[in-house]
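> kindly return the folded structure for what I paste below:
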Amino acid sequence: MVMAKRLIFVPIVFIFLMIANDGVKTQEGEEADRILELPGQPKISFQQFSGYVTVNQVAGRALFYWLTEATHTPFTKPLVIWLNGGPGCSSVAYGASEEIGPFRINKTSSGLYLNKFSWNIVANILFLETPAGVGFSYSNRSSDLLDTGDRRTAEDSLEFLIQWLDRYPRYKNREIYITGESYAGHYVPQLAKQIMTYNSKSKHPINLKGTMVGNAVTDNYYDNLGTVNYWWSHAMISDKTYRQLINTCDFRRQKESDECESLYSYAMDEEFGKIDQYNIYAPPCNNSDGSSATTRHAIRLPHRPHPIFRKMAGYDPCTEKHAEVYYNRPDVQKALHANTTRIPYKWTACNEFLNRNWNDTDASILPIYREMIAAGLRVWVFSGDVDSVVPVTATRYSLAQLKLATKTPWYPWYVKNQVGGWTEVYEGLTFATVRGAGHEVPLFKPRAAFQLFKSFIGGKPLSKSSQRR
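Below you'll find the model as predicted:
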């Protein structure tokens, strides 16, 4: 009997030691990623972590992340993942540094100041640079940049999340929401689908609760049709060009005919004029020589409005340029535990090479929306209504194909006694517009975007009250 007890006792101790050692390794990994302080950072009340997760050992693909925990009681708050689009654009450059993150970069790129509408007031925010080749994320196999696409991005993002949750076990049972904008209209639902598939086979499912995307690329045909209609309805193109585009272009095709491409080029070069296509009522940020910074060929890559609008809108119009200076500083990279392998190129807000060589893309994300709705996820979609790149009409045309029953009819929602936008609640999906916002909604309308996010996380409808006294 004594021997039997020993045989049972020893393995239990051994297993206990293994678990204890595992916990130590996890804590060491987390501590190694702790951000002590960023150069020029103001005093803060929350913790930050950043670093790499290797998602493919053979290729040496590693994705960079930046976690900004909630300002108060982070252990009670959900985890929100933010993804930027492009494809090829950095969540650090856009989401973290000029939209929903806790900091803004000052004009001289020498320091940071606080964003009073940061989303980490409400939740723990995890910014992920995906796929490899975006921002600080990298691959040791250069061919990866030639055949990246939707499929690998979703698969690598799931692998990242599984490993990341192992590194931060306190988040394993936390409610998780995936958010983003633009081409993340693909990334967000595709990652959600990967998680749902993973959960169906796993003994330890990821606690995914919902998704929210803004100005989202959704369906090739209806997005393109809605975009051309937006251009015409907002007097950006002539009746003649509109008719030619409608009659000539096959909006279902991934690559348009030369004749159609020529019509697009004519519209943008001759009829649009020098506007910021990401906010049609704000002139583009100019280069130092006074020329426009907007380029037609990088249509999906965000650009900034002209400085004349800064005082009116309350933001610095050239934050992308400040970000490219700040995040290339060696002291900043050291503080972020970034570029540890000495990537042989500068950090950029968007990787245009990756954008040009995107290998595969879903023609429509609508089938995934049906799956998410059927699974009971909280699904919200929003649109800044002065964006002409992925405009509100494109999103409305696409979502209409879901043929969802209306739960709460169209109504205006309010922020500080002003109409923040309009919304309609369907069975399984909420759609909202943000009045006067461009492609990056939280950049142009930070207060309204913050209110939108709080309602989404709280699972509550947007306010119908103007609260007039």
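> only C-alpha atoms for contact and neighbour calcs from this point on.
Noted.
> how much space separates the nearest residue to Ile343 once chain neighbours are set aside from Gly214?
In space, and not counting its chain neighbours, Ile343 is closest to Tyr138: 7.7 Å by C-alpha to C-alpha, 6 or more residues apart in numbering. With distances taken as C-alpha to C-alpha, to the nearest Å, Tyr138 is found 26 Å from Gly214.
> go on, Val325?
27 Å.
> these two: which is more packed in?
Remark: of Val325 and Gly214, Gly214 carries more neighbours, 28 against 17, as counted by other C-alpha atoms under 10 Å.
> residues in contact with the more buried one?
Gly180, Glu181, Ser182, Gly185, Val381, Phe382, Ser383, Gly384, His439, Glu440, Val441 (C-alpha atoms under 8 Å, 6 or more residues apart in numbering).
> the third one: neighbour count?
In this case it means Ser182. There are 26 residues near Ser182, going by other C-alpha under 10 Å.
> hmm, it is touching Val217, no?
Yes: if you go by C-alpha atoms under 8 Å, Ser182 and Val217 touch, sitting 5.6 Å apart.
> shared neighbours of these two, anything?
Common neighbours of Ser182 and Val217 (C-alpha under 8 Å, 6+ apart) are Val390.
> quick one, strands of the stretch 201-350 of the chain?
208-214 (DSSP state E, counting those that start in this stretch).
> wait, is Gln451 part of a helix?
Yes: per DSSP: H, G, I helix; E, B strand; the rest coil, Gln451 lies within a helix segment.
> residues contacting it?
Gln451 neighbours (C-alpha under 8 Å, 6+ apart): Val415.
> now do the end-to-end distance for stretch 88-100.
First residue to last in stretch 88-100 (C-alpha to C-alpha) measures 19 Å.
> starting at the chain centroid, how far to that stretch?
8 Å (C-alpha atoms, centre = their mean, to the nearest Å).
> also this sequence, please, to line up against the first:
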Amino acid sequence: MSVVVICLLFTSIFTNTDSLTNEQEKDRIKALPGQPEVAFSQFSGYVTVHKKHGRALFYWLTEAATHNPLENPLVLWLNGGPGCSSIAYGASEEIGPFRINETASSLYLNKYSWNKQANILFLESPAGVGFSYTNKSSDLRDSGDKRTARDALTFLKRWMSRFPQYRYRDFYLSGESYAGHYVPQLAKKIHDYNKNHSNPFINLKGFIVGNAVTDIKYDNIGTVAYWWSHSIISDSTYKSIMSSCKFTSAKYSQNCDDAINYAWNYEFGEIDQYSIYTPSCNKSSRNLTTNISSRVKNTLVRISGYDPCIENNAEKYYNRPDVQHAMHANSTGISYKWTACSGELLDNWKDSEFSMLPTYKKLIAAGYRIWMFSGDTDSVVPVTATRFSLSHLNLTVKTRWYPWYLNGQVGGWTEVYDGLTFATVRGAGHEVPLLQPQRGFLLFQSFLAGKNLPRS
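Reported below is the predicted structural model:
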């Protein structure tokens, strides 16, 4: 039976909610507390990825808000950290259909939700992030890149057994920050898995990542250059960091640490390093990631261009028992509160690839659609870091650097290479869809369509 016939078969079987399997029906979200009425279906729950250790990953699927979601692709979204929740950030602040109000009493619609174009699958990964859990506490102290990718592949295979209507569907990966590791690593896992199976059902077409951690050496050099070029640090501190920091390993000399700490403590000020031109939230701290060190210190940050403390809303909302019940979450009674990021995972991360560039080369050669984008006001994984890392792929330029437009205004700049598209998003920080939702939405539309960003 051909792939096309199989796809048509699944489409004919799963054309309405009456065709849901018992497993799917158990995962159906009837309505979230305070949720406005919507026409699309939602599902959430757990998929066990390691039975012996009791590792289970939590997902939330928001189907496409279109006439027939089975005609739309499936997109997996991953946030980074390592140790941060895709429910807290991707789903609730960036690309998900809902936003949480300030009192965490109700939800309101996101006008630029990505599920207007695709079925979006949010995954809290690895175990220990958000509602995802493990019954073996040592798993929280020895997580790393390799196991995260392995468990994510296991999740996808088992999730698609539960939701067979998504088998063979056009499938894309997406994410930001430390997902610059998660996404290409998982893409390679899927690629290798498909090569070794005669009838692969994970129909990976490509991936898109934003403000992505890519290469320790080149990211670091590009990050320090951003700090200096945006007047965050002094000439003397810039020279001190560049002369004392070699950036050839995850461990730095004492002189290097001293120079970086001086910049953080005496020159940065209380800005939001993830969005340097918006107000900061002085009531919360964040653990996303910074590519200037393998062990990130908490920093005072904002959360968005509208409400710098929006992350607090998610922590209130997802700790509500009625919300957890509606989402089939925390079914095992996790002994700790749901948090946006896990400090324990971050502090004990065991393996992190030095460079993702070799992985990119393999995936580019395999012909996948690959886009990278950068919000240009992020000082943590800044546009200069990504550009410097990409320059070492030595790709052939197909379409030279040009400004792209939305509503008559420059939305950013882009360059198309043989095998990869890079774009900046003007006025966006680390979380592009939060700071510039309409520009982020157009970026996503263009990626799915495989079209260059508009010149006018």
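> about what we covered before: could you tell me how many residues sit around the counterpart of the residue nearest to Ile343 of the first structure in the second structure?
With TM-score structural alignment as the criterion, Tyr138 of the first structure lines up with Tyr133 in the second structure. Residues near Tyr133 of the second structure, counting by other C-alpha under 10 Å, number 26.
> now the helices: where do they sit in the first structure?
2-32, 150-167, 184-199, 220-233, 239-248, 258-266, 310-313, 319-326, 330-336, 352-356, 366-374, 392-400, 441-444, 446-458 (DSSP state H).
> is it correct that Asn121 of the first structure is in contact with Thr73?
No, residue 121 of the first structure isn't Asn; it's Ile. No: with contacts counted by C-alpha under 8 Å, Ile121 of the first structure stays clear of Thr73, the gap being 9.9 Å.
> pick out whichever of those two has more residues nearby.
Ile121 (22 against 13).
> list the contacts of the aligned residue in the second structure for the more buried one.
Residue correspondence to the second structure (TM-score structural alignment): Ile121 of the first structure is matched to Lys116. Going by C-alpha under 8 Å, 6+ apart, Lys116 of the second structure touches Ala64, Ala65, Thr66.
> can you do 6 Å?
Ala64, Ala65 (C-alpha atoms under 6 Å, 6 or more residues apart in numbering).
> would you quantify the distance from the equivalent of Phe456 of the first structure over in the second structure to Val209 of the second structure?
When the second structure is aligned by TM-score structural alignment, Phe456 of the first structure is paired with Phe447. Using C-alpha to C-alpha, Phe447 of the second structure is found at 11 Å from Val209 of the second structure.
> neighbour count: those two, which is higher?
Val209 (27 against 20).
> not counting sequence-adjacent ones, nearest residue to the alignment partner in the second structure of Ser91 of the first structure?
Mapped onto the second structure by TM-score structural alignment, Ser91 of the first structure lines up with Ser86. Leaving aside its sequence neighbours, Ser86 of the second structure sits nearest to Asn79 (C-alpha to C-alpha, 6+ apart; 4.9 Å).
> pretty sure the one you found sits against Ala88.
No: checked against C-alpha atoms under 6 Å, the pair Asn79 of the second structure and Ala88 is beyond contact range at 9.0 Å.
> burial count for the nearest residue to Ser110 of the first structure once chain neighbours are set aside?
Closest residue to Ser110 of the first structure apart from its sequence neighbours, by C-alpha to C-alpha, 6+ apart: Gly40 at 6.4 Å. Counted with other C-alpha under 10 Å, residues neighbouring Gly40 of the first structure total 14.
> tell me the residue in the second structure aligned with Gly40 of the first structure.
Checking TM-score structural alignment: Gly40 of the first structure goes with Gly34.
> swap in Gln401 of the first structure?
That one, Gln401 of the first structure, aligns with His392 by TM-score structural alignment.
> from Phe127 of the first structure, how far off is Thr218 of the first structure?
Counting by C-alpha to C-alpha - Thr218 of the first structure and Phe127 of the first structure are separated by 22 Å.
> Tyr168 of the first structure now?
For Tyr168 of the first structure relative to Phe127 of the first structure (C-alpha to C-alpha), the value is 15 Å.
> more neighbours: which of those two?
Each of Tyr168 of the first structure and Phe127 has its neighbours counted (other C-alpha under 10 Å); Phe127 has more, 27 against 13.
> let me know how buried the closest residue to Asn135 of the second structure other than its chain neighbours is, in neighbour terms.
Leaving aside its chain neighbours, Asn135 of the second structure sits nearest to Gly54 (4.9 Å; criterion: C-alpha to C-alpha, 6+ apart). By the criterion of other C-alpha under 10 Å, Gly54 of the second structure has 15 neighbours.
> one more: Leu393 of the second structure?
Leu393 of the second structure: 12 neighbours (other C-alpha under 10 Å).
> can you check Thr103 of the second structure too?
By the measure other C-alpha under 10 Å, the count of residues near Thr103 of the second structure is 11.
> what's the answer for Ala152 of the second structure, then?
Quick note: Ala152 of the second structure (other C-alpha under 10 Å) scores 24 neighbours.
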